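Trainee: coordinates for the following, if possible.
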Amino acid sequence: MSIANIYRLGLKELKSLWADKVLLVLICWAFSGAIYEAATASSQELHNAPVAVVDEDRSPLSMRIVDAFYPPYFREPQPITLAELDRGMDLGTYSFTLVIPANFQHDVLAGRQPEIQLNIDATIMSQAFIGASYIKQITLGEVNEYLTGTRATSASPIRLVSRVRYNPNLTGVWFGGVMEVINNITMLTIILVGAAFIREREHGTIEHLLVMPLTPFEIMMAKIWANGLAVLVGVCFALTVMVQWVLKVPIAGSLPLFLFAAVIYLFAAASIGIFLGTLARSMPQLGLLIILTILPLMLLSGGVTPRESMPQIVQNIMLAAPTTYFVRLAQGILYRGAGLDVVWQDLLAMTAVGAVFFNIALLRFRKAVTRTQA
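Mentor: Model prediction:
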């Protein structure tokens, strides 16, 4: 009887969701356009960086350095004068400006080690350090090749060979697309379940449910499975169509294993949504609580910044959040091809944290039921 009640209540939730066109549009956008936008618009690679050059030497060597900057990393270098440099940087016209002094080639051939000034617009933090490294490598490479015929800087007693695993070309789209899917799972699950709970209260239907032979456990489980199913369908579409087909991101591990972990995480995130729904008294209050909850879950779970770079107290606090374990196991499965033997500890921890949140939400819901019946 309890399973039948949960099933029928879940169908009611799906019908309510189908009638709410705004939420339907939000779900469709979150697992389609938002994935593509986040993956392509927030790329961390250097791309079409505007460069200007003050070439006071105009020698074959200086012209060789200028010609070494080309797309897709840099735009075609713009020749400017020293008087135009500060204004161009102040207006944000150029991200990098290179000043090659007079007699540069003559001093290089004489072994005097002349200086080249590189001015960097540090307001573009995502590209400032990468661009400076690229420009240094390009400049030194061109000078060495001009002098010795090879781009090697100097003889070294060792040879460092780098092998990049899991993302050989260091393509930011691979990381951004998958992590946006994970972030949207968190956001939509909490929003949908919390909004469903508040909608029942605002429409007065929660009282109708309470006078029926239903328990708070059945009501909560119905909202969890129905809204979780809607999010899970979106996740399958996002990974197979947007991530693999549109963005061309390979999935290294088992997709069924990831979806199994996603089901457990949906249970945990939905429990957080119901808990917030028991705290809020209206949809605006729920919106404010969701903002205060979702942002830390996204930013501090390891999906944006490695947890190791965070303060120790933040790392310890985030162990109480299921998102921490889900992000870690999702990266392990989707990026590194990890199996159940690797991620089982995160699965157990995520299940335990989800159970704690579910029981807290259930306790608060029962207290609300008691007050209503009284």
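
Trainee: could you use CA atoms for every contact and neighbour count after this?
Mentor: OK.

Trainee: and the strands in this structure, which stretches?
Mentor: Assigned by DSSP state E, the chain shows strands spanning 51-55, 78-79, 96-100, 117-120.

Trainee: and Leu91, how far is that from Glu84?
Mentor: 11 Å (Cα to Cα, to the nearest Å).

Trainee: quick one: neighbours of the residue nearest to Arg201 when sequence neighbours are not counted, just the number.
Mentor: Excluding the flanking residues, the one nearest Arg201 by Cα to Cα, 6 or more residues apart in numbering is Glu207, at 7.8 Å. Burial measure for Glu207: 14 neighbouring residues, criterion other Cα atoms under 10 Å.

Trainee: who's more crowded, Leu91 and Glu84?
Mentor: Glu84 (12 against 8).

Trainee: from Gln78, how far off is that one?
Mentor: The gap separating Glu84 from Gln78 is 11 Å, by Cα to Cα.

Trainee: ok, Trp174 next?
Mentor: From Trp174 to Gln78 the distance is 32 Å (Cα to Cα).

Trainee: please apply the same query to Glu145.
Mentor: 24 Å.

Trainee: correct me if wrong: Thr324 contacts Leu299.
Mentor: No. Using Cα atoms under 8 Å, Thr324 is not in contact with Leu299; the gap is 10.1 Å.

Trainee: one more, please, to line up against the first structure:
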Amino acid sequence: MRQWLINIYRLGLKELRSLRADPVLLLLIVYVFSFAVYAVATGARLEVVNASVAYVDLDRSDLTGRIVGAILPPEFDTPQEIAASDVGRVMNDGDYVFVLSFPPRFEADVLAGRQPEMQLNVDATAMVQAGNGAVFLQEIITAEITKFVARDDSATTLPIDLVVTAQFNPNLQSTWFSSVMQVINNVTILSVLLTGAALIREREHGTIEHLLVMPVSPSEIMLAKIWANGLAIIVAAVLSLWLVVQGILGVPIAGSISLFVVGTVLYLVSVTGLGILLATFTTSMPQFGLLALPVLVVMNLLSGSTTPMESIPTWLQNIMQIAPSTHFVSFSQAILYRGAGLETVWPDMLVMVGLSAAFFVAALLRFRQTMASSG
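Mentor: Sure, this is the predicted structure:
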């Protein structure tokens, strides 16, 4: 056992030296845990921010002025008045996401209870802003009309006072979600790519033959690749959470980083084993990339990191329970977003242990078969 552990340690050091000598892989690790996290978090916004609004005011009343004045940043840009004849042109040119049109005698008809019609044109090519922004504008218009008719700025038609409390993300900022999820997704992607690339590199450089004549077993070779590449990924992920997510983006981490690292270690055994398993079916990096790409896409899209699991059909949810990424995402979200402790996340950790053992055994059997055929 002692010699077995020594072999795993020394082979792992060899993997780390090989990784250090590969500037492309080093640059990839730095990029995906730094700029890629920042770019995704700040570039793909899910909430309505600075949506452009124009309006046509054929009434020129106090009510229309109140409605326009209530459309404020940061959700909307300052509304711009346009002529009625320009509505079609500005919508076709994509100058504005929303165009409000107030008809003549709008205020008088409202006060008389005649329920006048006003038009809201929406550029639905900007789907997120179109859907959420239209709801916000309807709420603003309804609130202003209600207060105007009641002649009381505090008036409301609701018989109750509904208080909404947003837990874990009080300002509903998509950056808080997307930055952490990007780190989690990158752990999965790099775990598969680095371990698979390590095995392909052995073949391309001819060092796999050296390993075959050494007194080492396939399990020692596999575990060495897993701990060496896993260590690099964990260090990069933790630094990304501290420096990029918390430091630059200002996103708070609610739970224990140490518990997250423990769960990540359990998860890495399965996903790095998957990388080695995929690499045994290929002979070059292009082949490995083509085989790994659809697997990674499915794991990321259907793991709950992009869309909630509840949005996925039930039969597909059941299938995805055999994917370790599903339980890792659930585990990570509970800790990093909601500050959950071991008493909450232990079921996911237990499942990850079982899946890690299954993936490791499958990869080891296939790896032994590959080495035997190479020998």
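
Trainee: who's more crowded, Thr324 and Leu299 of the first structure?
Mentor: Shown here are Thr324 of the first structure and Leu299; by other Cα under 10 Å, Thr324 has more neighbours (22 against 14).

Trainee: residue in the second structure paired with the more buried one?
Mentor: Pairing criterion TM-score structural alignment: the partner of Thr324 of the first structure within the second structure is identified as Thr326.

Trainee: wait, what's in contact with its match?
Mentor: 299, 302-304, 320 (Cα atoms under 8 Å, 6 or more residues apart in numbering).

Trainee: now swap in Leu229 of the first structure and tell me
Mentor: Here Leu229 of the first structure is in contact with no residue (Cα under 8 Å, 6+ apart).

Trainee: can you check which helix is longest in the first structure?
Mentor: helix 340-373 (DSSP state H).

Trainee: check which residues of that one are buried.
Mentor: Judged by neighbour count (16 or more other Cα atoms under 10 Å), helix 340-373 of the first structure contains these buried residues: 343, 346-347, 349-351, 353-358, 360-366, 369.

Trainee: got the contact list for the counterpart of Ile182 of the first structure in the second structure?
Mentor: The equivalent of Ile182 of the first structure in the second structure is Ile184 (alignment by TM-score structural alignment). By Cα under 8 Å, 6+ apart, the contact list for Ile184 of the second structure reads 329, 332.

Trainee: same check, this time on the one 3 residues further on
Mentor: Val187 of the second structure makes contact with 233-234, 237, according to Cα under 8 Å, 6+ apart.

Trainee: most neighbours among these, which one is it?
Mentor: Ala237 leads the contacts of Val187 of the second structure on contacts (other Cα under 10 Å) with 25 neighbours.

Trainee: who touches the equivalent of it over in the first structure in this structure?
Mentor: Superposed on the first structure with TM-score structural alignment, Ala237 of the second structure falls opposite Val235. For Val235 of the first structure, the contact set (Cα under 8 Å, 6+ apart) comprises 31, 181, 185.

Trainee: one more time with 10 Å
Mentor: The contact partners of Val235 of the first structure, by Cα atoms under 10 Å, 6 or more residues apart in numbering, come to 27, 30-32, 181-182, 184-185, 229, 241-242, 259, 262.

Trainee: count of neighbours near the residue opposite Ser270 of the second structure in the first structure once aligned?
Mentor: The alignment partner of Ser270 of the second structure in the first structure, by TM-score structural alignment, is Ala268. By the criterion of other Cα under 10 Å, Ala268 of the first structure has 27 neighbours.

Trainee: same thing with Val261 of the second structure?
Mentor: 16.

Trainee: pull up the overlap in contacts between Glu84 and Gln78 of the first structure.
Mentor: Joint contacts of Glu84 of the first structure and Gln78 (Cα under 10 Å, 6+ apart) are 52, 54.

Trainee: that older thread, find the residues that touch each one of Thr324 and Leu299 of the first structure.
Mentor: Common neighbours of Thr324 of the first structure and Leu299 (Cα under 10 Å, 6+ apart) are Arg307.

Trainee: the most centrally placed residue in the second structure and Ser34 of the second structure: what is the separation?
Mentor: The residue lying closest to the centre of the second structure (Cα atoms, centre = their mean) is Met181, at 3.6 Å. Per Cα to Cα, Met181 of the second structure is found 13 Å from Ser34 of the second structure.

Trainee: next one: Gly230 of the second structure
Mentor: From Gly230 of the second structure across to Ser34 of the second structure, the span is 18 Å (Cα to Cα).

Trainee: now do Tyr337 of the second structure
Mentor: On the measure of Cα to Cα, Tyr337 of the second structure and Ser34 of the second structure end up 20 Å apart.

Trainee: run through the helices of the stretch 201-350 of the second structure in chain order.
Mentor: 207-213, 218-239, 257-279, 285-301, 314-319, 324-336, 342-374 (DSSP state H, counting those that start in this stretch).

Trainee: any chance of the ones you listed in TSV, plus distance to Asn169 of the second structure?
Mentor: What follows is the helices of the stretch 201-350 of the second structure, written out as TSV (distance: least, Cα to Cα, whole Å):
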stretch	distance to Asn169 of the second structure
helix 207-213	50
helix 218-239	21
helix 257-279	19
helix 285-301	22
helix 314-319	26
helix 324-336	12
helix 342-374	20
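
Trainee: quick check: which of the ones you listed is nearest to Ile6 of the second structure?
Mentor: helix 218-239 (9.4 Å; Cα to Cα).

Trainee: that closest one against the first structure, how far on average?
Mentor: By mean Cα distance after the TM-score superposition for the first structure, the fitted helix 218-239 of the second structure averages 0.6 Å away from its aligned residues in the first structure.

Trainee: can you give me every residue that contacts the counterpart of the residue nearest to Arg201 of the first structure in the second structure?
Mentor: In the second structure, the residue paired with Glu207 of the first structure according to TM-score structural alignment is Glu209. Counting by Cα under 10 Å, 6+ apart, Glu209 of the second structure touches 202-203, 371, 374-375.
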